[in-house]
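A.B. asks: build me a model:
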Amino acid sequence: MARRKKIYEGKAKILYEGPEPGTIVQYFKDDATAFNAQKKDVIEGKGVLNNRLSEFFMTGLNNIGVPTHFLKRLNMREQLVRSCEIIPLEVIVRNFAAGSLAKRLGLEEGTPLPRPIVEYCYKDDKLGDPLVTEEHIAAFGWASQQDMDDILSLALRVNDYLSGLMYGVGIRLVDFKIEIGRVYDGDFQRLVVADEISPDSCRLWDLQTGQKLDKDVFRRDLGSLTDAYTEVAERLGVMPKQATHISKPKLIN
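C.D. replies: Take a look at the predicted model:
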């Protein structure tokens, strides 16, 4: 069998050429990074969990009419996605004060925000993904005004979906980030949710205890990252709840 051609390797995923034109195979690694990759580790099972959780979220969004690049899961670590042109922005939706927003504005973590706040960061690891405004985005041509209107609409629809889904299993969606891609059908262009949606890209807190169930567990040395992600997967029904602790994820096919 011919060796697959690697297109790109990032901190958490590897992209390979897909089996058909216009497709990409997205491979989820076990690598965990924080603070712009200043802190690194390999967490056994993390890639498997993120692959399954991202499949679950992306499928749910597709089913309610929010377009994504996700096509299907191929195996425990890989999924087939539609090739798209990634807009060089991280789109962040915040429901509660946490992380950099809490630091910037001197807010106590967990403070409810008056409404969801959408922020944009320029995707550039060397610069630390700096916060940018719509003025920057327009001036540098990263996205048109119509794109920005569509991005805002997509981000808020994803927020509504994820917030309700998480609340139903006793989890508070504090904030999350997504990426948006352009898909071309001839001369027609549309925007889709791309990359991944997983505990790597969300802040998730238990509604009752405030326990963190996201990558802050790794950032702040709060325990086992795999256990936290497994808890999210179990509550959502992505994997069965176990009567006893398991050392490796056992996922539903």
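
A.B. asks: contacts and neighbour counts: CA atoms only from here.
C.D. replies: Fine.

A.B. asks: which residues in this structure form helices?
C.D. replies: For the chain, the helices defined by DSSP state H cover 46-63, 99-105, 134-139, 145-167, 216-219, 225-236.

A.B. asks: to compare against the first, here's the next sequence to fold:
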Amino acid sequence: MARRKKIYEGKAKTLYEGPEPGTLIQYFKDDATAFNAEKRATIEGKGVLNNRLSEFFMNGLTAIGVPNHFIKRLNMREQLIRQCEIIPLEVIVRNFAAGSMAKRLGLEEGMRLPRPIIEFSYKDDALGDPLVPEEYIIAFGWASQQDLDDIVALALRVNDFMSGVMYGVGIKLIDFKIEIGRVWDGDFMRLIVADEISPDSCRLWDIESGQKLDKDVFRRDLGSLTDAYSEVARRLGVLPTNGPIGDKPTLIN
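C.D. replies: Presented below is the predicted three-dimensional model:
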């Protein structure tokens, strides 16, 4: 690890220079943060689980033709990804009212929305990642109108895929966020799904019990985050279906 050039370090992941031009190595840490990093902890095994879960979802997107940055998993904590220019927006897709939306609008958590709602927040930790309207995005040059149209189309395809996969294992996809990157093939630019897709970036509730299986477990002190993420991985076939869930999850290839 020390011989690699560090490109960027975030709250949950570190990016290193990749072995080939145009590639990066994405390392998943065990750090957990909430409330704009005001709450912090180290959860042993979290990075391993998120690496494998993000691999699972990105491969699924590739299979249905949704472009993304994932190339291959290298080991239990690292994956090789395509380098891209990240658009400074978090793209939030909401199927049910929860979290900040429920608080802002006085809605009951878990209320089904009339249709999937897409929100954008400006990626700036110092500002608390504020919500921004499309007019701001275009005016400040973060993305063009065509970019936004393409981002919405990508986000809705991801939502369709994720909702179906989760429903098939008894989990309700409440909401999620993704990041979008730009890549160039010669003079042609295209948008791809980047960053990660994991329980860190989704709200996932058990359909029958309403049990939370996402980072709200950590935010709200609802139990073991590793157990929650392990349950998601187990249902999706990333973990074995039997055996105890511990702090050091045993994963299958």
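
A.B. asks: returning to that earlier point: could you export the helices of structure 1 as JSON lines, including mean neighbour count and distance to Thr33 of structure 1?
C.D. replies: Formatted as JSON lines, these follow (neighbours: other C-alpha atoms under 10 Å; distance: least, C-alpha to C-alpha, whole Å):
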{"stretch": "helix 46-63", "mean neighbour count": "21", "distance to Thr33 of structure 1": "12"}
{"stretch": "helix 99-105", "mean neighbour count": "12", "distance to Thr33 of structure 1": "16"}
{"stretch": "helix 134-139", "mean neighbour count": "14", "distance to Thr33 of structure 1": "27"}
{"stretch": "helix 145-167", "mean neighbour count": "16", "distance to Thr33 of structure 1": "24"}
{"stretch": "helix 216-219", "mean neighbour count": "18", "distance to Thr33 of structure 1": "8"}
{"stretch": "helix 225-236", "mean neighbour count": "21", "distance to Thr33 of structure 1": "12"}
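
A.B. asks: out of those helices, nearest to Val192 of structure 1?
C.D. replies: helix 145-167 (8.1 Å; C-alpha to C-alpha).

A.B. asks: once aligned to structure 2, how far is the closest one on average?
C.D. replies: With mean C-alpha distance after the TM-score superposition for structure 1, helix 145-167 of structure 1 departs from structure 2 by a mean of 0.3 Å once superposed.

A.B. asks: would CSV of the helices of structure 1 with distance to Lys123 of structure 1 be doable?
C.D. replies: Shown next, in CSV, are the helices of structure 1 (distance: least, C-alpha to C-alpha, whole Å):
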stretch, distance to Lys123 of structure 1
helix 46-63, 21
helix 99-105, 16
helix 134-139, 12
helix 145-167, 15
helix 216-219, 20
helix 225-236, 25
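
A.B. asks: what about those, which gets the closest to Lys39 of structure 1?
C.D. replies: helix 216-219 (7.8 Å).

A.B. asks: I'd say Phe176 of structure 1 and Ala97 touch.
C.D. replies: No: in this structure Phe176 of structure 1 lies outside contact range of Ala97 using C-alpha atoms under 8 Å: 11.8 Å.

A.B. asks: more crowded one of those two?
C.D. replies: Phe176 (24 against 21; other C-alpha atoms under 10 Å).

A.B. asks: could you check how far that one is from Cys202 of structure 1?
C.D. replies: As judged by C-alpha to C-alpha, to the nearest Å, Phe176 of structure 1 and Cys202 of structure 1 stand 4 Å apart.

A.B. asks: next: Thr133 of structure 1.
C.D. replies: 21 Å.

A.B. asks: and if you look at Asp214 of structure 1?
C.D. replies: Asp214 of structure 1 is 7 Å from Cys202 of structure 1, by C-alpha to C-alpha.

A.B. asks: also Gly60 of structure 1?
C.D. replies: 16 Å.

A.B. asks: equivalent analysis for Met239 of structure 1, please.
C.D. replies: From Met239 of structure 1 to Cys202 of structure 1 the distance is 19 Å (C-alpha to C-alpha).

A.B. asks: try Thr33 of structure 1
C.D. replies: With C-alpha to C-alpha as the criterion, Thr33 of structure 1 and Cys202 of structure 1 are 14 Å apart.

A.B. asks: more neighbours, the two?
C.D. replies: Between Thr33 of structure 1 and Cys202, counted using other C-alpha under 10 Å, the more crowded position is Cys202 (22 against 18).

A.B. asks: contact partners for the more buried one?
C.D. replies: Cys202 of structure 1 makes contact with 173-177, 214-215, according to C-alpha atoms under 8 Å, 6 or more residues apart in numbering.
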